[in-house]
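Enquirer: Sequence below, structure please.
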Amino acid sequence: MNRHSLMLFSLFCLIVEATSLKCVTCHFRTPSDHCRRGFGICEAQKYETCMSLRIYSNNTLQISYMVCQRFCNNLVYIFNNRTYVHKCCHLDYCNFKI
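Expert: Next comes the predicted model:
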């Protein structure tokens, strides 16, 4: 790789590193409604990803919650006859779709 190409590649890597992951925030969203609390955009910090938490009762979505989350893990668990689904993603605004 010549010197010019190496310099351009380094600059590209720096730009990619400097752009933050953007996630949708909503602290209370119902299926029949828009976001009721906390609607906005967060920029993920180091070790954060976009996260969506959806809560189902009898296989029907009840509420969802979206934020930037540190050390996010994809998981599903059942508690008090409700199913909690955590999903994490690494693309801009991806937690709004999942």
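
Enquirer: From now on I want contacts and neighbour counts done on CA atoms only, so please keep to that.
Expert: Will do.

Enquirer: doesn't residue 23 fall inside a helix?
Expert: No: counting by DSSP: H, G, I helix; E, B strand; the rest coil, one finds residue 23 to be strand, located in no helix.

Enquirer: Surely it and residue 67 touch.
Expert: Yes: applying C-alpha atoms under 8 Å, one finds residue 23 in contact with residue 67, separated by 6.6 Å.

Enquirer: What segments of this protein are helices?
Expert: For the chain, helices defined by DSSP state H occupy the ranges 3-18.

Enquirer: Now do the strands in it.
Expert: Taking DSSP state E as the criterion, the chain contains strands spanning 22-29, 35-37, 40-43, 48-57, 60-70, 75-79, 82-89.

Enquirer: Next, the structure of the following sequence, for comparison with the previous one:
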Amino acid sequence: MKKTLSAVALIASVMTAPAAFAAERTITFAVDNMTCASCPYIVKTSMAAVPGVTKVAVSFEAKTATVTFDDGKTNPDAIAAASMNAGYPARPTQQQGS
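Expert: This is a model prediction of the structure:
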């Protein structure tokens, strides 16, 4: 019984470990193909729809998107893929809080 309880405790701690190390990160993406005033809205909407993304700020002038997200729920590749799927290729340029 004691071994079973120890095994269950070990499994539970391993399963909850990724959540314990999750952190909020901010990353800036260079975004291509933004040519009109509605483009930033589309980029923002597509990136914000990714689970774990908490904030998106898009600059039409700088052609960038700054995204804050929970790295336990998503990653920069998933955010860039969402933008790419909307027609706006994005690549990371700057990371904070990593």
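
Enquirer: Quick check: TM-score for this pair?
Expert: Here the TM-score for the pair of chains, by TM-score structural alignment, normalised by the length of structure 1, is 0.36; 58 aligned residues with a C-alpha RMSD of 4.1 Å.

Enquirer: could the strands of structure 1 be laid out in CSV, adding distance to residue 6 of structure 1 and mean neighbour count?
Expert: Listed next are those as CSV, based on distance: least, C-alpha to C-alpha, whole Å; neighbours: other C-alpha atoms under 10 Å:
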stretch, distance to residue 6 of structure 1, mean neighbour count
strand 22-29, 29, 21
strand 35-37, 46, 14
strand 40-43, 29, 16
strand 48-57, 30, 22
strand 60-70, 33, 20
strand 75-79, 41, 11
strand 82-89, 31, 19
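
Enquirer: May I see these organised as JSON lines, with distance to residue 14 of structure 1 added?
Expert: Shown next, in JSON lines, are those (distance: least, C-alpha to C-alpha, whole Å):
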{"stretch": "strand 22-29", "distance to residue 14 of structure 1": "18"}
{"stretch": "strand 35-37", "distance to residue 14 of structure 1": "35"}
{"stretch": "strand 40-43", "distance to residue 14 of structure 1": "17"}
{"stretch": "strand 48-57", "distance to residue 14 of structure 1": "19"}
{"stretch": "strand 60-70", "distance to residue 14 of structure 1": "22"}
{"stretch": "strand 75-79", "distance to residue 14 of structure 1": "33"}
{"stretch": "strand 82-89", "distance to residue 14 of structure 1": "22"}
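
Enquirer: From residue 82 of structure 2, how far out is the residue nearest to residue 90 of structure 2 when sequence neighbours are not counted?
Expert: Sequence neighbours aside, residue 31 is the residue nearest to residue 90 of structure 2 in space, at 4.4 Å (criterion: C-alpha to C-alpha, 6 or more residues apart in numbering). According to C-alpha to C-alpha, to the nearest Å, residue 31 of structure 2 and residue 82 of structure 2 sit 12 Å apart.
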